[in-house]
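# Using only what follows, build the 3D model:
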Amino acid sequence: MATTSSPHEKAASLPPLTPGPHRMRLGLISVVACFGGLLFGYDTGVINGALRPMSEELGLTPFTEGVVTSSLVFAAAIGALSGGRLSDAWGRRKTILLLAVLFFIGTAIVVFTPSYEILVVGRICLGLAVGGASAVVPVFLAELAPYEIRGSIAGRNEVAIVIGQLSAFVINAIIGNVFSESPSVWRVMFAVSALPAVALFIGMLRMPESPRWLVEKGRHQEALEVLKSVRSEDRAIAELGEVEHVTEEERAAQQIGLRAILSNKHLVRIMLVGIGLGVAQQLTGINSIMYYGQIVLIESGFSANAALVANIAPGVIAVVGGFIALYLMDRLDRRKTFMIGLTLTTICHLLIGFSSMVMEEGNPLRPYVILALVVAFVGSMQTFLNVAVWVYLSEVFPLHMRGFGIGVSIFMLWVANGFLSLYFPSLVAAVGITGTFFLFAAVGVLALLFVATQVPETRGRTLEALEEDVSTGAIYTVKAKASR
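Next comes the predicted model:
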């Protein structure tokens, strides 16, 4: 009687990765696609230094400041959900091209805005682009990458995000201090992001479509040509056969569409895992530092201009941590990475809370101690959590629901981000740095429990092997055996 090889056996029998022009081609594709992450980072980070001069010129109140900041974040939630669905129907590459256009249009509206209302429209446009990029770019990279190095390839997008944020902090500090007398200095800060938007659009015109998406749409020959451009020929043929096999099984079992997802308890469970990870990542408070770092540092004792410069330090450590994370992604299990990261960030939260409580305002050491702890928090977050979460979300969902799954997960991630960015200034005003970071620590403990009990492992396996185990629930059995 004939037997069908499992995805695990097929992964083991795949020809090994080999050096050559195809590896350079894969590297080029990842660099171009990561301009989406760069724009994501710059457009979320630039508000950190632009908000004060923007408020002065446009006469914003504390409430409208919160609206301007959070409008991008809430729009990003919609962008993630719609971008994921659009990429499933229209293609990853075409969707990224559309996002590049949205980035450029949103930037133009913000730069030339005459009023607060038009400014919010521009921020919403940018938010749709940011959210779409957060959902589509990681999937595009994960579907192009060989499983052996999928973590480091897909993780490059998160490194691009923090490079974008660091670029925003540095540019803000330079422009803000050199042209501090100009009321429109914030417009120049925003205008810089038009350049990578143009680079993303032009670059993606020459990039291929995801081979896995092409197979799902029945375009097998095109998929093979794409795989041959980023693999050796024998590896490309073998991978195509594996993807075709899993796609045919899905269709035979009618595992396509929203109804198929909701009728499978294992798919619903993995959706809840994705949502939980995204929300947990945001409730560490990482983007409170990225958006309101200047406010936190002023609250700790720095002057406004000194805080603008000191704010570069968390941006630098985020980039350093991102490169360390890329090194670790294909060497350390995802679950272990999450556990280490949440433990370290929770410790940092407690230390920030205790320091701000013990060291009274006016103590000359207070701002520097809190800055050092904030840097440690951001470094821990970036090294062990941020990159790992984005990679995990890009790989854990089956092909037929990948765009939808990551879209819903990142939608909830952005919603949590939005509420935190909207209310963070009020939270600091109400309970101070001490209470705010103690609250983050409590959430960190809950997140640790969630990861320990609910999150299965994904490292070192093909997307097709993961797909079968997620759909049948076997992925949780594997986790249970591994933990014994």
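# okay, CA-based contacts and neighbour counts for the rest of this
Fine.
# quick one: contacts for Leu58?
115-116 (Cα atoms under 8 Å, 6 or more residues apart in numbering).
# could you measure it against Leu342, distance?
Distance, Leu58 to Leu342, by Cα to Cα, to the nearest Å: 40 Å.
# Over to Phe201?
36 Å.
# So between those two, which is more surrounded?
Leu342 (26 against 23; other Cα atoms under 10 Å).
# Would you tell me what helix or strand the more buried one is located in?
Leu342 belongs to helix 334-358 when elements are defined using DSSP states H and E.
# which other helices and strands contact whichever helix or strand comes after that helix?
Once helix 334-358 ends, the next helix or strand along the chain (criterion: DSSP H and E) is helix 366-381. Helices and strands touching helix 366-381, by 3 or more Cα pairs under 8 Å, 6 or more residues apart in numbering; DSSP states H and E, are helix 286-300, helix 312-329, helix 334-358.
# I'd like those helices laid out as a markdown table, including distance to Ala76.
What follows is those, written out as a markdown table (distance: least, Cα to Cα, whole Å):
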| stretch | distance to Ala76 |
| --- | --- |
| helix 286-300 | 14 |
| helix 312-329 | 21 |
| helix 334-358 | 24 |
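# right, and those helices - which one's nearest Thr458?
helix 334-358 (6.8 Å; Cα to Cα).
# Kindly calculate the angle that the closest one makes with helix 366-381.
Here helix 334-358 runs at an angle of 170 degrees relative to helix 366-381 (axes from the mean of the first three to the mean of the last three Cα atoms, to 10 degrees).
# Proceed likewise with the subsequent sequence, for comparison:
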Amino acid sequence: MRVEAAKNSFLTKIILISTLGGLLFGYDTGVINGALPFMSGKDQLNLTSFTGGLVASSLLFGAALGAVFGGRLSDYNGRRKNIMLLSVVFFASTIGCALAPNVVVMIISRFLLGLAVGGASVTVPSYLAEVAPADRRGGIVTMNELMIVSGQLFAFVINAILGTAFGDTSHVWRYMLAIAALPALFLFIGMFRVPESPRWLVSKKRNDEALTVLAKISSKEKATEELAQIQATVNQEQEVKKAGFKDLATPWVRRIMFLGIGIAVVQQITGVNSIMYYGTQILKDAGFTTNAALIGNIANGVISVLATFVGIWLLGKVGRRPMLITGLTGTTAALLLIAIFSSTMHGSTALPYVVLALTVTFLAFQQGAISPVTWLMLSEIFPLRLRGLGMGLTVFFLWIVNFVIGLLFPVLLGSLGLSTTFYVFVILGVLAIMFVKIFLPETKGLSLEQLEQNFRNHGKNTGGLQESYSPKAASTD
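Presented below is the predicted three-dimensional model:
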């Protein structure tokens, strides 16, 4: 029992330390929500709608590049060393943001911070998946998603505390940003106390070191068995010729890429990050004071965390398509109601509370249905030889769409107003539902090999998409 407890304790330490990268991801994307109103003043950075959008979205453009190169760097340096490098970038760029004397320095620092966020978005889940025992992998990897939304909630709480207690302090936004330096420091120190990924060690022919790591996490028998499985997988991947851009000439490969990019775009055009980045501004435009908006925005963070638990549970119970369609219907309906009430109840004292209730409802559908399905389907649809190219391109598109929305949302809000801006997102939501209904197949209950075969056979002597993915062909999870 003591040995088992020690192994569990060691694994828990690995999870808690490495997922600080997810916490930083969440905090740094969420903290701008409350910091922007304070840094926008004439005696601060004097932001316009456009420069405010640049400050928020420059992180997202950096994240797009960080996600593309982060995976390659972790393949070269190792997951552990790469996370340590990312923690240094997190720390330095956080200090740069907190001390920024002008908009230019702020945008550059936020861009560098984005490189760390993007790198963490691909490296931390890979590290967790490769360290976790096979029978616990799913639950452990989802801990990173939980830490991301927890980081956003943490940012909203810190924003509310500092904004209400020290709102009269001219540079309160600098303290909001600077707090992220602490978990970055803890992540750097903590990574000295955790091992390298056993899978990466095997890929570098360091099998004895890999076995030592595995033996610290599970029994010697399981460790030996898992090492053999890792060796077999690594050998298989080395024999597989990786796909390149020339493979996009193949129709079924193009279709998978189209679906992957479509899934990534669908997740972003719901407008979720307009609420996560500008929730305080939305509530202010609805009628709340700055302090009330900061406090009310905490509800958005709380529901995101709770809905993530629900989403993880639902994945094993419900098909991917109905779950995604239900989520999109819910988010689009919530946005439509925000648009309608913002115009019909303009000036009403009840409007800010109605808008807050609807943003909470929106996030319940987004985090409980859309976001979990997005990442699961992206991990399912790409065959082994396409996975590197496919995930790289889709995650890049996801971050780029995120960047565009983050940049344009405050501009739309300033020029069109709250109601019309949300009508734009309602139209995008309807297009997203149509994409899922027309193009997206069901993947639940099918092995990765069955999925690849179905994609290859699509349109060949079948009745089309629905027959190719008929429920009869799928077993239950």
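# TM-score for this pair?
Here the TM-score for the pair of chains, by TM-score structural alignment, normalised by the length of the second structure, is 0.86; 460 aligned residues with a Cα RMSD of 3.0 Å.
# ok, back up a step: which stretch among the helices and strands packed on helix 366-381 of the first structure comes nearest Ile275 of the first structure?
Among these, the nearest to Ile275 of the first structure by Cα to Cα is helix 334-358 (14.8 Å).
# Okay, buried residues for that closest one please.
Of all the residues in helix 334-358 of the first structure, those buried under the rule 16 or more other Cα atoms under 10 Å are 334-335, 337-356.
# What of stretch 417-437 of the second structure?
For stretch 417-437 of the second structure, the buried set under the neighbour-count rule, 16+ other Cα under 10 Å, comprises 417-423, 425-426, 428-429, 432-433, 435-436.
# Next: stretch 123-133 of the first structure.
Buried positions in stretch 123-133 of the first structure, judged by neighbour count with 16+ other Cα under 10 Å: 123-133.
# Pull the distance from it to the chain's centre.
Put simply, stretch 123-133 of the first structure sits 13 Å off its chain's centre (Cα atoms, centre = their mean, to the nearest Å).
# just stretch 70-89 of the first structure next, same as before
Between the centre of stretch 70-89 of the first structure and the centre of its chain there are 13 Å (Cα atoms, centre = their mean).
# same check, this time on stretch 49-62 of the second structure
From the chain centre to the centre of stretch 49-62 of the second structure is a distance of 17 Å (Cα atoms, centre = their mean).
# Trace that stretch over to the first structure and give me the residue numbers.
Using TM-score structural alignment, stretch 49-62 of the second structure lines up with residues 62-75 of the first structure.
# Pull the residues that contact the helix holding Leu342 of the first structure.
For helix 334-358 of the first structure, contacts defined as Cα under 8 Å, 6+ apart pick out 284, 300, 366, 369-370, 373-374, 376-377, 380-381, 383-385, 388-389, 392, 433-438, 440-442, 444-445, 447-448, 451-452, 455-459.
# switch the cut-off to 7 Å
The contact list for helix 334-358 of the first structure, computed with Cα atoms under 7 Å, 6 or more residues apart in numbering, reads 370, 373, 376-377, 380-381, 384-385, 388, 433-435, 437-438, 440-441, 444, 448, 457-459.
# Okay, and which of those map to strands?
Using DSSP state E to define strands, no part of the contacts of helix 334-358 of the first structure is located there.
# on that earlier part again, how big's the offset between the match of stretch 49-62 of the second structure and the second structure?
In this overlay with the second structure, the average offset of stretch 62-75 of the first structure from its partner residues is 1.5 Å by mean Cα distance after the TM-score superposition for the first structure.
# Help me confirm that Leu113 of the second structure comes into contact with Phe90.
Yes: under the criterion of Cα atoms under 7 Å, Leu113 of the second structure makes contact with Phe90 at 5.8 Å.
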